[in-house]
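> I would like to see how this sequence folds:
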Amino acid sequence: MTLHLPSVLRRCLCIITLLIFLFAALPPFSTVAALDTTPKVYTPSASGKKVVGNSKAKIDISNVDQGYLMVRYNGNSKKVKLQITKKGSTTYTYNLSSGSHEAFPLSEGSGTYTVNVYENVSGNQYSLACGESVKVEIKNSLTPFLYSNQYVKFNANSKTVAMGAQIAAGAQNQLQVVDRIYDYVVSNISYDYQKAKTVTSGYLPNVDTILQSKKGICFDYAAVMATMLRTQGIPTKLVVGYAGSAYHAWVSVYINEIGWIDNIFYFDGKSWVRMDPTFASSGNSSASIMKYIGDGKNYKAMYAY
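Below you'll find the model as predicted:
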């Protein structure tokens, strides 16, 4: 028995057969490869190849072309201040401890820096223990914001570094990494109001302690986020300044296809929304908080670490 199909149906079967043949001949659909999220830990070192200073303080400038220097105080004073000033720019003031090298970023870029170490004499009086002028030519302006330093301190064994890699795993681009880490910090760290009331001058975040306790102040939020992003190869500034009248800390990131996204996080179709993990978390990302965060007039940056 011969089956006679209508001509229209025969044509449809022919077309379907042709499409099957064509799709079979095509290469597999391409997929966007996930980023390599293996931690990239930029560890500062005091190699001793180029050192200035005196018996009280040694300033290792071997790696200033990478955007940092290291200082070691060898004196006996209990209170020691370090000031780093690029000519014509902002002065950065730090506390120094005795006996070990500490890393400090050259945040203001290439130029001539004055590096002064001051010892406490009495009360609030300090005297100059060591002073040097250092000419700096940084090879890549982004590297100061990839290395560990006194304010954003981490190493290859930091749990915060490992957690950052875990959060970023499977991301297809840098913005996805930023998005995931931002969401994690906002969702998992609560603002510590008691700590904010009692924190003393010179406080420095311990990122692993913050990660474990799941609470902190603005400085802590920013340090954790900067640690995770830097070790994912994303240059990140920990910015200190004012949010309204309050002294505050937040972060800025550098995305390869975009450049510096200063103090801001994502594009909502109309404007960039500011990346401020503290306010977003403590305010539960309410509409009023997000509106405040998104208004650059509410923020005044003073320092970048």
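> going forward, measure contacts and count neighbours with C-alpha atoms only.
Fine.
> do I have it right that Ser110 meets Val136?
Yes. Taking C-alpha atoms under 8 Å as the definition, Ser110 is a contact partner of Val136 at 5.2 Å.
> mind listing what's buried in stretch 212-225?
214-225 (16 or more other C-alpha atoms under 10 Å).
> and what of stretch 48-65?
For stretch 48-65, burial by neighbour count (16+ other C-alpha under 10 Å) applies to 51-53, 57-65.
> swap in stretch 151-158?
For stretch 151-158, by 16+ other C-alpha under 10 Å, it's 151-155.
> ditto for stretch 132-148
Neighbour count says stretch 132-148 has 134, 136, 138, 141-148 buried, by 16+ other C-alpha under 10 Å.
> pipe those into a markdown table and attach distance to Asn95 per row.
A markdown table is the format used below for those (distance: C-alpha to C-alpha, whole Å):
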| residue | distance to Asn95 |
| --- | --- |
| Val134 | 20 |
| Val136 | 22 |
| Ile138 | 24 |
| Ser141 | 25 |
| Leu142 | 25 |
| Thr143 | 23 |
| Pro144 | 19 |
| Phe145 | 20 |
| Leu146 | 22 |
| Tyr147 | 19 |
| Ser148 | 17 |
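> make CSV out of those and add distance to Tyr92 and secondary structure.
Below are the buried residues of stretch 132-148 laid out as CSV (distance: C-alpha to C-alpha, whole Å; DSSP: H, G, I helix; E, B strand; the rest coil):
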residue, distance to Tyr92, secondary structure
Val134, 15, strand
Val136, 16, strand
Ile138, 18, coil
Ser141, 18, coil
Leu142, 19, coil
Thr143, 18, helix
Pro144, 14, helix
Phe145, 15, helix
Leu146, 19, coil
Tyr147, 17, strand
Ser148, 17, coil
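> closest one of the residues you listed to Thr278?
Using C-alpha to C-alpha, Phe145 comes nearest to Thr278 of those, at 20.2 Å.
> and the lengthiest helix in the chain, how far from the chain's centre?
Longest among the helix segments of the chain by residue count, using DSSP state H, is helix 7-25. Remark: helix 7-25 is offset 55 Å from the chain centroid, using C-alpha atoms, centre = their mean, to the nearest Å.
> look up the closest residue to Phe267, ignoring the ones flanking it.
Ranked by C-alpha to C-alpha, 6 or more residues apart in numbering and with sequence neighbours excluded, the top spatial neighbour of Phe267 is Val273, at 6.2 Å.
> one more to put side by side:
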Amino acid sequence: MLYGCAGSSVPAETVASANVAASAENGKESVENEQKTETAGAGKATAAVTETAEDSQESLGLADAGAAETLAVIEDEAVPLYQKPAGSDVRTPVASGSVTYGNGRATIDASNTSKGYVMIKYTGGQSRIKIQIAKSTTYTYDLNARDAYEVFPFTEGSGTYSIKIFENVSGNQYAQVMSQNVSVSLSDEFAPFLTPNQYVNFWNGSAAVNKGAELAASAADEIGVVTNVYNYVINNITYDTARAASVQSGYLPNVDQVLAEHKGICFDYAALMTAMLRSQDIPTKLVIGYSGGLYHAWVNVYIDNVGWVDNFIYFDGHNWSLMDPTFASSGGQSDSIKQYIGNGSNYQAKYTY
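Here you go, the predicted structure:
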């Protein structure tokens, strides 16, 4: 599938929609929820206590001092609950070999389905291989590696998934060479969105992971991490019009290359931001679908904190929040673009990775 988010600026129809939204009274919406103010955690109370000399002296063991004193109650500082990973937290997928299915041409390692992924390896002789993983939606992937495992996510939660492997016969004709149903019971609903996979490929020590750790180092909470990563991506990555003009079906982002070249298409923006946030243990979905008539990629992020990123993306601590680094970067953070991104109805998700 080709990605239609072409051009270094937001499409005209998108800007037009955004400007209409900007003129409407109170037209700004949150990504998925009504904007609201919540109190995060219990409030901190302070008080002054005045004691007589006798009371205060007794408490201090100075009964003969004689003069009245005023004591202030000084509370200990609260302990922050946010636990940042030590540098980064990459959940490296493993083909453990405890649960496998195979037929001599392909192998499915389903040992770690509870962690939100399956690993598949092709050992046959055909050059073009496709995989379909289906629950309520069918996801089709190219299997690129030979004699090595690739990682594919279970993004529709627990349940039974059908996994099919196909060899190319000619043109767009494929013959099924293996089919297997796999029962998935996730140990953590966020697991698929914390782990590397074929679309969001990163590893311990990769440049994107190291940059994510660097950006997170100064953050006091999850809101801070998301803010730092988001602002880095939109301010340091530019839209690659040449790549957009030449990209072919089957394209996969190389997040370290995007980081090094400081440019990419919408798929690259979303994959880079997703990789950096996942490596900081922040659940992040790479979403592909439509916006303004274009086939587009963006991210959804989940954090426990309540607050705002750049004063227009709201996190309520309970729901996923939509972020569009491509439009935010190309649109120059204008008010109309912020309102467009802030209106979740402008986005229609098709696939989540």
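> picking that back up, let me see the contact set for the residue nearest to Phe267 of structure 1.
264-267, 290, 293-295 (C-alpha atoms under 8 Å, 6 or more residues apart in numbering).
> doesn't it fall inside a helix?
No. Residue state for Val273 of structure 1 (DSSP: H, G, I helix; E, B strand; the rest coil) corresponds to strand; a helix is not indicated.
> so who does the residue nearest the centre of structure 2 touch?
Of all residues in structure 2, the one closest to the mean position by C-alpha atoms, centre = their mean is Thr284, 1.8 Å from it. Remark: with contacts taken as C-alpha under 8 Å, 6+ apart, Thr284 of structure 2 is in contact with 193-194, 274, 277-278, 299-302.
> with Ile234 of structure 1 instead?
Ile234 of structure 1 touches 146, 174, 253-255, counting by C-alpha under 8 Å, 6+ apart.
> quick check, nearest of these to Phe21 of structure 1?
Nearest member of the contacts of Ile234 of structure 1 to Phe21 of structure 1, counting by C-alpha to C-alpha, is Gln174, at 38.5 Å.
> compute the number of surrounding residues for the corresponding residue of structure 2 for that closest one.
Taking TM-score structural alignment, the alignment pairs Gln174 of structure 1 with Glu222 from structure 2. By other C-alpha atoms under 10 Å, the residues close to Glu222 of structure 2 number 23.
> my read: Glu222 of structure 2 touches Asn305, true?
Yes. Glu222 of structure 2 is in contact with Asn305 according to C-alpha under 8 Å; the separation is 6.5 Å.
> returning to what we had before: can I get the contacts of Thr284 of structure 2 in a markdown table with distance to Ile237 of structure 2 and secondary structure?
Formatted as a markdown table, these follow (distance: C-alpha to C-alpha, whole Å; three-state DSSP):
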| residue | distance to Ile237 of structure 2 | secondary structure |
| --- | --- | --- |
| Phe193 | 23 | helix |
| Leu194 | 23 | coil |
| Thr274 | 14 | helix |
| Leu277 | 16 | helix |
| Arg278 | 19 | helix |
| Val299 | 16 | strand |
| Asn300 | 19 | strand |
| Val301 | 19 | strand |
| Tyr302 | 23 | coil |
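> among those, who's most crowded?
Of these, with other C-alpha under 10 Å as the count, Thr274 tops at 33 neighbours.
> residues contacting the equivalent of that residue over in structure 1?
The equivalent of Thr274 of structure 2 in structure 1 is Ala226 (alignment by TM-score structural alignment). Residues counted as contacts of Ala226 of structure 1 (C-alpha under 8 Å, 6+ apart) are 152, 236-238, 251.
> kindly report the same for Glu189 of structure 2.
Here Glu189 of structure 2 is in contact with Gly157 (criterion: C-alpha under 8 Å, 6+ apart).
> in the stretch 251-353 of structure 2, which spans are helices?
Assigned helices in the stretch 251-353 of structure 2, in chain order: 255-261, 266-278, 325-330, 335-342 (criterion: DSSP state H, counting those that start in this stretch).
> for Val79 of structure 2, which of those helices is the nearest?
Val79 of structure 2 lies closest, by C-alpha to C-alpha, to one member of the helices of the stretch 251-353 of structure 2: helix 266-278, at 23.6 Å.
> coming back round to it: and the gap between the match of Gln174 of structure 1 and Ser206 of structure 2?
Per C-alpha to C-alpha, to the nearest Å, Glu222 of structure 2 is found 22 Å from Ser206 of structure 2.
> likewise Gly125 of structure 2?
Note on Gly125 of structure 2: its distance to Ser206 of structure 2, by C-alpha to C-alpha, is 31 Å.
> likewise for Ala78 of structure 2?
35 Å.
> I'd say Val177 of structure 2 and Phe166 touch.
Yes. Val177 of structure 2 is within contact range of Phe166, at 5.5 Å (criterion: C-alpha under 8 Å).
> neighbour-wise, which of those two wins?
Neighbours were counted for Val177 of structure 2 and for Phe166 using other C-alpha under 10 Å; Phe166 has more, 21 against 14.
> is the counterpart of the more buried one in structure 1 within a helix or a strand, and which one?
Residue pairing (TM-score structural alignment): Phe166 of structure 2 is matched to Tyr118 of structure 1. Assigned by DSSP states H and E, Tyr118 of structure 1 belongs to strand 111-122.
> for that strand, give me the average deviation versus structure 2.
Here strand 111-122 of structure 1, set against structure 2 after superposition, deviates by a mean of 0.5 Å using mean C-alpha distance after the TM-score superposition for structure 1.
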